[in-house]
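J.: this is the structure alone, sequence omitted:
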């Protein structure tokens, strides 16, 4: 006689064997973590002595069968992580011995049935990550033995019922990711055994009730992404068991209360995206022994960064971005030698970058963009050899890029645009072979593009626009075959466009505007089928525009003005996504058929006039397009989504003037 069967965590697959449903003396059935699939058979009704059922993370689909609800001796059921459909039946009320219900992430929908609220022996209920809807019933007060509730990431709406605040044995409450409205009741003070509350993203409003500050056993409080108003009370000091506090995006205002700094166990503090004002108190140093993560970004805190902040020696993540701090960054930043992330972007900090910053050898993410730092970038940056992301854009750094930067071999993102760097880009950039995003635009770098750059085969975005690079573009650019975005605009590059460029079949954005490229445009451009934006304007390209331009069916923007093209504009009728087109030649008149079908649908021309007699063109007559043509005698205005293109047109025919 089999009373217990455990074949979980195996590679068994296919439908659950019918033989299992014949083991009617089973008390415990554990198939969790296996690879069974198909539906749950209604024959499960035969297992009416079951007390424990684990079908966790199988691949079961279809509805939960009616026979399931006849398992009235069941104490614990684990059905989470399946792919059921349909609703949870009200017949669940028959399962009165249930203590544990875990059905999270199983694709169930519809309202939570009233029958669930009659299961007065329930201690754990976990329904999170399904597609339930409707409101949470006040009948939840009947479940007065509950210690854990997880109703997260459902589609529940309406107010949080008063009955919830009568569940005095609750220890864990997860309601995040719903669409509740109304206020959080002050009666939450009744839940004085709570250790965790997560109401993130639940759309609650009003002030944070005083009752919440009386929950002295609470270890984790997450109220982020709601629409609370008012201030954070100094009574938060009573919550001296708190280790995590998330009030991000909650519209709180006023000063950060001193009581917050007296929480001796606080590890994680997220106040991001509020309207806190005033200065950051030096009393923050009181959190020095425990605080690991601090996010105060996106508020209106002002004044200098207090010295007390630099005493938080256990900090791993520090984010102050988007406040109104001023003054300099202290060399005492070296004390924060456990930092992995430092985000001081878009503040008002000035002065030189202190040497102490370069001693943070554990740092992986450094964001200083949008400040007023000046001076040089120190070669000591080589010490920060764990960096993955660095953003120093929009500062006023000058001098050459230090050799030490090229030793940061783990870098994936490097943003240095908008500085005043001079000199050349070192060929040692080849050692940064994990780079995916590089932006050096708007600097004063000069010289040729080093060969080493063409060896960075992981690059997805390369922006060198607005610099002073010269020489030719190497055919080795073909090596950068993961590029999605390439901006070389506004440099002084010359010579022909190398064939290697046309092999970058993943490229979506190409801007070569404002260089000195010459020669013809290759028909190989038709290989760049993913391009959405192409700008070749203000170069010295000549010859005929290749017909293959018409194969770039994903183009939305095409700009080719101020070159030396000649001959016919090709058939562009397949460019159905094109919103903006600008083509002209400084040396020749370009021809295009007057047939509307030759142009993309969003750039229609309705009429082509031959002045002075206003004779309509037919399909035989050609139109001459030239944006800057003083001899033009007619014009057509095209308007699409506020983009206005004025084309000067002359139509000519072979009419005899006898």
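T.: Received it, and whenever you're ready, just let me know what you need. Since the structure is predicted, the reported quantities are computational estimates derived from the model, not experimental observations. Numbering: from 1, shown residues only.

J.: only C-alpha atoms from now on, for both contacts and neighbour counts.
T.: Noted.

J.: who's in contact with residue 171?
T.: Each residue near residue 171 by C-alpha atoms under 8 Å, 6 or more residues apart in numbering is listed here: 147-148, 193-196.

J.: contacts for the helix or strand hosting residue 38 next, please.
T.: Per DSSP states H and E: residue 38 is located in strand 35-39. Outside strand 35-39, the residues within contact range by C-alpha under 8 Å, 6+ apart are 10-16, 58-63.

J.: what's around residue 133, how many residues?
T.: Neighbourhood size, residue 133 [other C-alpha atoms under 10 Å]: 16.

J.: got it, and the one 4 residues further on?
T.: Other residues within reach of residue 137 by the criterion other C-alpha under 10 Å amount to 18.

J.: kindly report the same for residue 129.
T.: Neighbours of residue 129 using other C-alpha under 10 Å come to 21.

J.: what do you get for residue 2?
T.: Residues near residue 2, counting by other C-alpha under 10 Å: 10.

J.: hang on, isn't it packed against residue 22?
T.: No. Using C-alpha atoms under 8 Å as the test, residue 2 is too far from residue 22 to be in contact (10.5 Å).

J.: on that earlier part again, which strands or helices does the following helix or strand past the strand holding residue 38 pack on?
T.: Downstream of strand 35-39, the first helix or strand assigned by DSSP H and E is strand 52-54. The contact analysis (3 or more C-alpha pairs under 8 Å, 6 or more residues apart in numbering; DSSP states H and E) places strand 52-54 against strand 28-30, strand 76-78.

J.: okay, now the one to match up with it:
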């Protein structure tokens, strides 16, 4: 197939770029001689590169800015031959994208676009082509086979609008006899069923990377083995779902690195693994392989790295260590065995691996103490043993020889770190995770660890005051976690000099004021302390995403600086002593803020809702806040959870709630002074799951528009309408407000539960909800001044779990359509003026565990059966008390036509019982007396015995004859 500039125009993305390079095929010698050379760059080749640049639609990294001037050999990514001047290397590898990156393509640093390109007919010497991680898509053109001089080819792909490049035929590989390095990772090769045979035609191939290619199942063996120098093989992230052996690569004895991670191989480890005696790196993590590693590994004397994370090895760690080849004791550098289900205790022989740099045995079932011999591993840089049952003490001897240690993780092991107060460690840590160990006090040896970026000493039994040196020593640390201890004293008034992005101090006994925060702070949690005073005037910051300060004694107002926190998503100031209202982030102020950050694409004000804030969770309950419904909320277009309960807000609810906060999942305004009609336009609140307006002074009727609350019309098994919202721009509808998380770049980091909760009046009591809050579907309009009938439309809210309309002035009958609410667990209609009969269909509400219809004007027979007969077994009448017209069980009042139970004199009942006892006693005595007479007769009367046994003989003869 001939390749021309015109034919290149039919391709797009990567295909177009590679089509250009197909024109780098050998050209006649006369053409080369006719080329004019300016400097060291051939003009014809420079012109084509300029044409290529013109077709690029996105150069966000500015890589091609240097592509100007006459000498193309000086341009970025271009290398020429010193001898001929021809371009021999084109390297546009996007180093800013990693294999684990899943962010939006539009924001990638790199190149994208397609181009109609001029002919490159003079790059016959091209040996190096790297277009890795550029966001191109389309078919990989088979004309790549024309580049016969290539030694290095990398088209390691990244998705373009969730579309990867693909190739259904790779037979063109057979022409690349000189190829030494081939990387087609993430290129879809699902249809290339014969890919192994074509790869096998490359006798000089040393590196083969086909990670994430959706490869079809491999083949057991090759008839002709041409891959005799292959050293690096990466087939990771291909779902084979088959046994690991037999397979062709077990015969490639030249392999030094083998990556089979995420391939979902089944069964045991293959014995053929022992054939790879030159292997340096073995990566088989995240597979379905089970059982101990094979004994055939004893010949693998060059092993440097063993990575078996989440492989179900099982068995004792001592047995496992015996299977690791003894001849690799001086070469093994990485031993990664986390989540491998191994048991036992760490044996002293671990110190025999003198070259060990990384030891990871996290999340297993290991127990006992940590051997002091581990302190002899002078090359150890990472020690990860979290999530095991280790006990005992770690002393200075354990650390004595670890002068290269940079990373230590003892989380969840309950070890006691006991060293002298004047001990100076031999190492300089970068990351230290000691959560759940016992430290007693902030260790003095930490003051020497000035290079630490991440420090977690939460739940370590810390007492006393945080020393002053702590803040200066860790001024450059990005993550500090001292939560769940008993630390006391005041925090410094100013922490702006620090570089922290995460600062976690919750659940301590800290006092004093909230300090001025680092400008870099992303996540702040100082909840459950005894902090007092006012929030600093500059509270917030350009990067702050999560601020959790509940359950303190903070006074004063919420400062206006909150409006200058464009990234703020979670603000929890509940259970404090805050006064006044929320700041008024007027549009003009936000507009100025937007203009001051016009160069930043991360602020997010360029959305459809201009000048809006990003807050999705706002929890301000249990304070002393007052004023009308906050205008601040007009700018919170993505708000999902709003809790203003237990404050002093007043006035009417504005009509703009549904327009300005359409993403609401929870609206809690209970225990305030709101009044007027419930005029919330529910048409747009299609995601609302919790509506709590209890204990206010709302009047008027219950709006029929409650039927528009779409999320409440679905049963717990039908969440499709909510899950669909995850694709919208600002809020995840199933986002849990009590799980702290923050975003960094394109990744979201989950920090776990914050420990906050909210109360819900349900099932006759006040229950606390936190982690399971997102599964609650509730309407609570109790303790208001609502009148009129209960609308029948409420029967369409099939997902309701809790319905509380108590303590109002509701009248009329209980609508029968309430019986449609089959998921209802709690129904409280008490203290109203309801009349008529209780619907008999209430007995069909099988999920109901709490019912209260007391103190109304209900009449008629109380329904029974099924669930109703089991409710409030200790006092079932309390559900119906105060309804003079009700009758029947469990009340004592009889319904018309019921027969009263027969009432008898207690004395006569006692005499009847005594007579029955005498009769039964006489009957028993008579029976025993008669039986004794017969027994004595047989014992002492010989004639009786003869007659008795003679009778039995006759009966036996009669039966046997029949």
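T.: Cool, got the structure. Just so it is clear, the model here is predicted, and its values are computed rather than measured.

J.: can you lay out the helices and strands packed on strand 52-54 of the first structure as a markdown table showing mean neighbour count and distance to residue 609 of the first structure?
T.: Shown next, in a markdown table, are these (neighbours: other C-alpha atoms under 10 Å; distance: least, C-alpha to C-alpha, whole Å):
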| stretch | mean neighbour count | distance to residue 609 of the first structure |
| --- | --- | --- |
| strand 28-30 | 20 | 82 |
| strand 76-78 | 20 | 76 |
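
J.: got the contacts of residue 171 of the first structure as CSV, with distance to residue 165 of the first structure columns?
T.: Listed next are the contacts of residue 171 of the first structure as CSV, based on distance: C-alpha to C-alpha, whole Å:
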residue, distance to residue 165 of the first structure
147, 13
148, 13
193, 12
194, 11
195, 14
196, 14
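
J.: so of the residues you listed, which ones are in strands?
T.: Per DSSP state E, strands hold the following members of the contacts of residue 171 of the first structure: 148, 196.

J.: among the contacts of residue 171 of the first structure, which one has the most neighbours?
T.: Among the contacts of residue 171 of the first structure, the one with the most neighbours (other C-alpha under 10 Å) is residue 194, at 24 neighbours.

J.: nearest residue to it other than its sequence neighbours?
T.: Nearest residue to residue 194 of the first structure in three dimensions, chain neighbours excluded: residue 171, at 4.0 Å (C-alpha to C-alpha, 6 or more residues apart in numbering).

J.: now do the one you found against residue 27 of the first structure, distance only.
T.: According to C-alpha to C-alpha, to the nearest Å, residue 171 of the first structure stands 29 Å off from residue 27 of the first structure.

J.: show me where the stretch 201-350 of the first structure has strands.
T.: 205-207, 220-222, 227-229, 244-246, 253-254, 268-270, 275-279, 293-295, 300-304, 317-319, 324-328, 341-343, 348-352 (DSSP state E, counting those that start in this stretch).

J.: the ones you listed: which one's closest to residue 606 of the first structure?
T.: strand 227-229 (52.2 Å; C-alpha to C-alpha).

J.: same for the closest one, what does it pack against?
T.: Counting contacts by 3+ C-alpha pairs under 8 Å, 6+ apart, strand 227-229 of the first structure packs against strand 205-207.

J.: show me what counts as buried in the strand it packs on.
T.: The neighbour-count criterion (16 or more other C-alpha atoms under 10 Å) identifies 205, 207 as the buried residues of strand 205-207 of the first structure.

J.: with stretch 621-630 of the second structure instead?
T.: The neighbour-count check on stretch 621-630 of the second structure (16+ other C-alpha under 10 Å) flags 621-626, 628-630 as buried.

J.: can you tell me what part of the first structure that stretch aligns to?
T.: Using TM-score structural alignment, stretch 621-630 of the second structure corresponds to residues 417-426 of the first structure.

J.: quick one: contacts of that stretch?
T.: Outside stretch 417-426 of the first structure, the residues that touch it by C-alpha under 8 Å, 6+ apart are 392-401, 403, 439-450.

J.: longest single strand anywhere in the first structure?
T.: Max-length strand for the first structure by DSSP E is strand 557-568.

J.: that one packs against which elements?
T.: Here strand 557-568 of the first structure touches strand 533-535, strand 540-544, strand 580-585, strand 590-593, going by 3+ C-alpha pairs under 8 Å, 6+ apart.

J.: superposed on the second structure, what's the mean shift for the last one?
T.: Right, strand 590-593 of the first structure. Strand 590-593 of the first structure, aligned to the second structure and superposed, deviates on average by 5.7 Å (mean C-alpha distance after the TM-score superposition for the first structure).

J.: if you count contacts, what does that strand end up packed against?
T.: Here strand 590-593 of the first structure touches strand 557-568, strand 622-625, going by 3+ C-alpha pairs under 8 Å, 6+ apart.

J.: how about the first one: buried residues?
T.: For strand 557-568 of the first structure, the neighbour count (16+ other C-alpha under 10 Å) marks 557-566, 568 as buried.
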